[in-house]
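Enquirer: sequence and predicted structure below; questions after.
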Amino acid sequence: MSDIAQTSRAGAVVVFYNPDAACIERANRLAARMHCVVVDNTPGIRAAGELGLAGSIDYLPNGENAGIATAINQGVEALLRGGFDMAILFDQDSEPPASLFTELPKVIACANDSGERVALAGPAYDDRRLGGVAPFVRFKWWKLERIAPEGDQPIDVDFLISSGSCINLRWWSDIGPMDDALFIDFVDLEWCVRAKTKGFRVLGVPWVRMSHELGGEPVKVFGRSYPMHGPLRHYYQFRNVIALMKRSSMPMTWKTTEIVKLPVRVLIYCCFPSQRKEHLTMVWRGVRDGYRGRLGAYRRG
């Protein structure tokens, strides 16, 4: 690791949910590189040794699915208590390249040294099932501006997915934690919007690329691949987008892109997968609960 990254003390936060042996091995490899906090959202309490986790890992079992937002907040708070300056976030199946551990902290450390207010830096991600390296994005009226991840300078973007991204903990208390009420989906987007609203920058780092799969097996519609999820996940997606569209803090440019995308999502998620009735039911419940402001973990009824 570079001197500047070592001086800045970057730690990792990994969120577990029903991890398999490969997830455990990835966490152990990560812990051999840097301090690692594992927050486990798997129902039921298990000991770290029972899972096969390395003794150096700071293991925080919730005993239930507390949601991705709460898990990230718990991991970040653990790093703050340990005196760390940055938190690199990972899903349990993330496969980060070696360059991520040096380059992202370096971008943050350089920004701090020069007095720039950078909240987050993250890699471009590569999902071969969805066509390769995804562009970075900015919000524009009625559509997203897609920016090719090219060049040797960080790129100002409007949001980054949480997995693989590096949070500058210098500004954590100014921006505030992830929104627990969202539970999962749009958690990272809402936090990035909040950071930018408060005058902080969100940077895509084009020369760092991480393999990352979004959702389950994609479906192809008119030659384009779309990530597919289960009915419950679609509940959260539709609920949270409706809830966020009602917030004045969210930019109108983002809201207009979602107005365009919502009917397309309904068509794809409810007509193409198996269990069409279950998908449509959960989408409707999500829209209803989002409009009512009923957030947190899904509750039937």
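Expert: Yep, it's here.
Enquirer: rest of the way, CA atoms for contacts and neighbours
Expert: Fine.
Enquirer: so who does Y298 touch?
Expert: Y298 makes contact with Y236, according to CA atoms under 8 Å, 6 or more residues apart in numbering.
Enquirer: can you give me the distance of it to L280?
Expert: When CA to CA, to the nearest Å is applied, the distance between Y298 and L280 equals 16 Å.
Enquirer: same question for R288.
Expert: Between R288 and L280 the distance, using CA to CA, works out to 12 Å.
Enquirer: for I167, same thing?
Expert: When distances are taken as CA to CA, I167 and L280 turn out to be 36 Å apart.
Enquirer: more neighbours, those two?
Expert: For I167 and L280, the more surrounded residue by other CA atoms under 10 Å is I167, and the numbers stand at 25 against 19.
Enquirer: what's the neighbour count on the residue nearest to the more buried one when sequence neighbours are not counted?
Expert: Closest residue in space to I167, ignoring its immediate chain neighbours: L120 at 4.7 Å, by CA to CA, 6 or more residues apart in numbering. One way to gauge burial is a neighbour count; for L120, by other CA under 10 Å, it gives 28.
Enquirer: I'd say L120 and L203 touch.
Expert: Yes. L120 is within contact range of L203, at 6.2 Å (criterion: CA atoms under 8 Å).
Enquirer: walking through the stretch 201-301 of the chain, point out its strands one by one.
Expert: Under the criterion DSSP state E, counting those that start in this stretch, the stretch 201-301 of the chain carries strands at the ranges 201-211, 219-221, 224-226.
Enquirer: any idea which of those strands is most buried?
Expert: Of all the strands of the stretch 201-301 of the chain, strand 201-211 carries the top mean neighbour count, a mean of 22, counting by mean count of other CA atoms under 10 Å.
Enquirer: what's it packed up against?
Expert: helix 98-114, strand 118-127, strand 155-156, helix 187-197 (3 or more CA pairs under 8 Å, 6 or more residues apart in numbering; DSSP states H and E).
Enquirer: adding distance to I242, write the ones you listed out as TSV.
Expert: Below are the helices and strands packed on strand 201-211 laid out as TSV (distance: least, CA to CA, whole Å):
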stretch	distance to I242
helix 98-114	33
strand 118-127	25
strand 155-156	26
helix 187-197	13
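Enquirer: what ranges does the stretch 1-150 of the chain have for its strands?
Expert: With DSSP E, counting those that start in this stretch as the definition, the stretch 1-150 of the chain shows strands at residue ranges 10-16, 36-40, 58-61, 86-91, 118-127, 132-133, 136-140, 143-147.
Enquirer: try this one side by side with the last:
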Amino acid sequence: MLPSAPSPVAIGITVFRPDAAQVAALSARVAAETRPTIVFDNGGLPASAAAQLSEHGARVLSAGDNIGIGGALDAIARAAMEAGAAQVLLLDQDAAFTPGQVSELEAALARLRSVSPPPAVVGPRPEAAPGRKAPSYPRRPDVPDGGSLVPVEFLATSGSLIDLAAYARIGPFRSDFFIDGVDLEWCFRAWNRGYGCWMETGTALPHRVGGGVIRSTWLGIEMPRQPLFRMGAYLRNSVYAWRLPHVPRRWKLRQAAYLPLQALLYWADSGCRPSVLAHLAGAVLDGLRGRLGRPKGLS
């Protein structure tokens, strides 16, 4: 159970089929953490590991099935608010983020209280873990920097410190997106509803998205190497987001030019298999028709 005394910051960690090393690292983190910790099991966390985490003071949540990252993050946010927390730091099972860095983000959020628009979220500068590609956060136009704090269009949820009062007004993450684009859509919605999203350049978090990097010198792009179901979900959700009024036109135009190149590069990396092309085309069609939810091909 979570501590009875409210804490300004709760830690929320999502897990999905963690391996033994990830379970061990998670257990050590929970044991060393003084802040209340909420772990959401989206599937694959051994019962013995869940029991050990609970013994160390974490609250372990599960829906009994994989409900996607959006649903898991919303469950964590609700639990954090019920525990009396004012902010929640979201992490995935791979994130190596120290308690000191949590304090740095907490201080950054406090510095942003005097700016307009008020902050919804602040996160660290992204770095690439070895052999991976770091996400990039486009700068938000027409909003000045605040020292080491840079206004950005969106941030990855892992490493993000969310103001829970702002979250209550902005609304929950889109559970029907399931996995990809959840963070992007929520941040665009935050800006649209009068809140800001900020990157603290003074602290960094390595990202381990995908299983390597796909590069094309000819096309001038690189992207994470993802399972087919994730690439399909990314295309589907990106195409669906074109109909959302709070997603800026500049982003829609950028994606309209970029998505075909990414799909082509992914297909070429697969060996130009017809089944992969059919899956990607079907994902785009699902996005156009608004068929969201659990991605096709996810076991």
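Expert: Received, thanks. No experiment lies behind these values; they were computed from the predicted model shown.
Enquirer: report the TM-score for the pair.
Expert: The TM-score (TM-score structural alignment, normalised by the length of structure 2) is 0.86; 287 aligned residues with a CA RMSD of 2.8 Å.
Enquirer: what about the residue sitting furthest away from the middle of structure 2, distance to D92 of structure 2?
Expert: The outermost residue of structure 2, judged by C-alpha distance from the chain's mean C-alpha position using CA atoms, centre = their mean, is P274 at 30.8 Å. Spatial separation of P274 of structure 2 from D92 of structure 2 under the definition CA to CA is 33 Å.
Enquirer: now do A75 of structure 2
Expert: Here the distance between A75 of structure 2 and D92 of structure 2 works out to 14 Å (CA to CA).
Enquirer: next one: A129 of structure 2
Expert: 14 Å.
Enquirer: neighbour count: these two, which is higher?
Expert: Taking other CA under 10 Å, A129 of structure 2 and D92 do not tie; D92 has more neighbours (20 against 14).
Enquirer: that one reaches R17, doesn't it?
Expert: No. Here D92 of structure 2 does not reach R17: they are 11.7 Å apart, not a contact under CA under 8 Å.
Enquirer: what is the neighbour count of the equivalent of V209 of structure 2 over in structure 1?
Expert: Under the alignment by TM-score structural alignment, V209 of structure 2 pairs with L214 in structure 1. Neighbours of L214 of structure 1 under the rule other CA under 10 Å: 15.
Enquirer: list the contacts for the closest residue in space to L214 of structure 1 that isn't next to it in sequence?
Expert: Taking CA to CA, 6+ apart, and ignoring the residues beside it in sequence, L214 of structure 1 has P227 as its nearest neighbour in space, at 6.0 Å. If a contact means CA under 8 Å, 6+ apart, then P227 of structure 1 has L130, L214, G215, G216, E217, P218, V219 as its contacts.
Enquirer: what is the nearest of those residues to W254 of structure 1?
Expert: When the contacts of P227 of structure 1 are compared for distance to W254 of structure 1 (CA to CA), L214 wins out at 20.4 Å.
Enquirer: could you measure the closest one against L295 of structure 1, distance?
Expert: Distance, L214 of structure 1 to L295 of structure 1, by CA to CA: 23 Å.
Enquirer: mind listing what N192 of structure 2 touches?
Expert: For N192 of structure 2, the contact set (CA under 8 Å, 6+ apart) comprises H246.
Enquirer: map it onto structure 1.
Expert: Structural alignment (TM-score structural alignment) places N192 of structure 2 against T197 in structure 1.
Enquirer: that older thread, CSV for the strands of the stretch 1-150 of structure 1, including distance to D156 of structure 1?
Expert: As requested, the strands of the stretch 1-150 of structure 1 are arranged in CSV below (distance: least, CA to CA, whole Å):
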stretch, distance to D156 of structure 1
strand 10-16, 22
strand 36-40, 28
strand 58-61, 33
strand 86-91, 19
strand 118-127, 9
strand 132-133, 18
strand 136-140, 8
strand 143-147, 10
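Enquirer: do you know which of those lies nearest V107 of structure 1?
Expert: Minimum separation from V107 of structure 1 across the strands of the stretch 1-150 of structure 1 (CA to CA) falls at strand 118-127, 7.2 Å.
Enquirer: on contacts alone, who are the packing partners of that closest one?
Expert: Packed against strand 118-127 of structure 1, as judged by 3+ CA pairs under 8 Å, 6+ apart, are the following elements: helix 98-114, strand 132-133, strand 166-168, strand 201-211.
Enquirer: average gap between the first one and structure 2?
Expert: Spelled out, that is helix 98-114 of structure 1. Helix 98-114 of structure 1, aligned to structure 2 and superposed, deviates on average by 2.6 Å (mean CA distance after the TM-score superposition for structure 1).
Enquirer: repeat that for the third one.
Expert: Here strand 166-168 of structure 1 is compared with structure 2 after superposition; its mean distance to the aligned residues, by mean CA distance after the TM-score superposition for structure 1, is 0.4 Å.
Enquirer: what residues in structure 2 pair up with that strand?
Expert: Using TM-score structural alignment, strand 166-168 of structure 1 corresponds to residues 161-163 of structure 2.
Enquirer: one step back: what do we get in structure 2 for the residue nearest to L214 of structure 1?
Expert: By TM-score structural alignment, P227 of structure 1 lines up with P224 in structure 2.
Enquirer: how close does the residue lying closest to C36 of structure 1 once chain neighbours are set aside get to R26 of structure 1?
Expert: Of all residues not flanking C36 of structure 1 in the chain, A12 sits nearest, at 4.7 Å (CA to CA, 6+ apart). Plainly put, A12 of structure 1 is 12 Å away from R26 of structure 1 if you go by CA to CA.
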